[in-house]
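S.K.: The following block contains a protein sequence and its predicted model.
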Amino acid sequence: FTTGELKAEGSSISEGIGQGRITANLEDAPIDRAWRIGDAQAVEIVFDLLKEEGLCMGASTGVNIAGAMELAREMGPGHTIVTVLCDFGSRYQSRLYNPEFLRSKDLPVPDWMEAPLNVPDVTADAEA
């Protein structure tokens, strides 16, 4: 995209990433930099957001944050970087939050995703 032509290589579990078209809102946008963010990097960020911040986001959000982190490394301290958390994770239960799917794509599966649930039985008789 930064060279004036669209090039989508490979595949991603992030829907809409690497599209073969330029939408109207980007048609004349000056693009300074672009990074290739792998699925493994994106999903690790998404899983950290859920575990550490309580934010259930989708893979596109992970891609955006990874890009912002790359820009921060490049620019160094003293800059403000803003990105968009663009997709909520509830839409991705069968993929991003599915350990079998992740394994089928050779992506990391966080320990907490397969940990047994420890939820008290609130339906039990209190007098028992």
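M.R.: The structure has been received and is ready for your questions.

S.K.: C-alpha only now, for contacts and for neighbours.
M.R.: Fine.

S.K.: any idea which element Thr61 lies in?
M.R.: Using DSSP states H and E, the element containing Thr61 is helix 59-75.

S.K.: Just list what that helix packs against, helices and strands only.
M.R.: In terms of contacts (3 or more Cα pairs under 8 Å, 6 or more residues apart in numbering; DSSP states H and E), helix 59-75 is packed against helix 39-48.

S.K.: Now the helix holding Thr61: buried residues?
M.R.: Buried positions in helix 59-75, judged by neighbour count with 16 or more other Cα atoms under 10 Å: 59-68, 71.

S.K.: Any chance of those in JSON lines with distance to Glu44 as columns?
M.R.: Formatted as JSON lines, the buried residues of helix 59-75 follow (distance: Cα to Cα, whole Å):
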{"residue": "Ala59", "distance to Glu44": "9"}
{"residue": "Ser60", "distance to Glu44": "12"}
{"residue": "Thr61", "distance to Glu44": "11"}
{"residue": "Gly62", "distance to Glu44": "8"}
{"residue": "Val63", "distance to Glu44": "10"}
{"residue": "Asn64", "distance to Glu44": "13"}
{"residue": "Ile65", "distance to Glu44": "11"}
{"residue": "Ala66", "distance to Glu44": "10"}
{"residue": "Gly67", "distance to Glu44": "13"}
{"residue": "Ala68", "distance to Glu44": "15"}
{"residue": "Leu71", "distance to Glu44": "18"}
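
S.K.: ok, second structure coming up, stack it against the first:
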Amino acid sequence: MENRIVVGGVLIHHGRVLAARRSAPAAVAGRWEFPGGKAEPGETQQQALERELHEELGVRTRTRQRLPGQWPVRAGLVLQIWTAELLAGDPRPLQDHSELRWLGPDELSSVDWLEHDREVLPEVARLLAAAARPTTPA
């Protein structure tokens, strides 16, 4: 049996990344993650992430690139994390989350991340640093 993919979204906006505090299930309630959810049959991972971020946060996004690695969530479920760009809306915790925070590069360790999300923090810090660098005209 093939693993089902769970997509997580590293939503970066104005040099900060969105962290979401889980409200359920009980085993992970109170811990922080990059929001997302399960890809449905026939859906690409990009489509799944954009749909999940809209359902969970009420925002429109564009999926950008997949980060290296994948992590087992539980039997039959594997997490893959993607970067995403905020196109429209102000994120609100509509489903599965009790709080949202925009974190800068120096604040990434200020919340209690779920283990698999914690593993991508060095890459997220690199992306935030790159986003903060001023661009020089050609």
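M.R.: Alright, I've got the coordinates. Just so it is clear, the structure is predicted and the values come from calculations on it, not from any experiment.

S.K.: And the TM-score between them?
M.R.: Once superposed, the chains reach a TM-score of 0.28 (TM-score structural alignment, normalised by the length of the first structure), with 66 aligned residues with a Cα RMSD of 5.2 Å.

S.K.: Of the buried residues of helix 59-75 of the first structure, just say which sits nearest to Ser104 of the first structure.
M.R.: Nearest to Ser104 of the first structure among the buried residues of helix 59-75 of the first structure, counting by Cα to Cα, is Ala59 at 16.3 Å.

S.K.: surely that closest one meets Gln41?
M.R.: No: in this structure Ala59 of the first structure lies outside contact range of Gln41 using Cα atoms under 8 Å: 9.8 Å.

S.K.: the helices in the second structure, which residues?
M.R.: 45-57, 115-118, 121-132 (DSSP state H).

S.K.: Most tightly packed of the ones you listed?
M.R.: Burial of the helices of the second structure is given as mean neighbour count (mean count of other Cα atoms under 10 Å); helix 45-57 ranks first at a mean of 21.

S.K.: by contact count, what packs against that one?
M.R.: Counting contacts by 3+ Cα pairs under 8 Å, 6+ apart, helix 45-57 of the second structure is packed against strand 4-13, strand 36-38, strand 60-66.

S.K.: Quick one: residues in contact with the second one.
M.R.: Contacts made with strand 36-38 of the second structure from outside it, assessed by Cα atoms under 8 Å, 6 or more residues apart in numbering, are listed as 4-9, 48-49, 52-53, 56.

S.K.: between the helix holding Thr61 of the first structure and helix 39-48, how big is the angle?
M.R.: For helix 59-75 of the first structure against helix 39-48, the angle by axes from the mean of the first three to the mean of the last three Cα atoms, to 10 degrees is 100 degrees.

S.K.: buried set for the following helix or strand past helix 59-75 of the first structure?
M.R.: Downstream of helix 59-75 of the first structure, the first helix or strand assigned by DSSP H and E is helix 99-104. In terms of neighbour count (16+ other Cα under 10 Å), helix 99-104 of the first structure has its buried residues at 99, 102.
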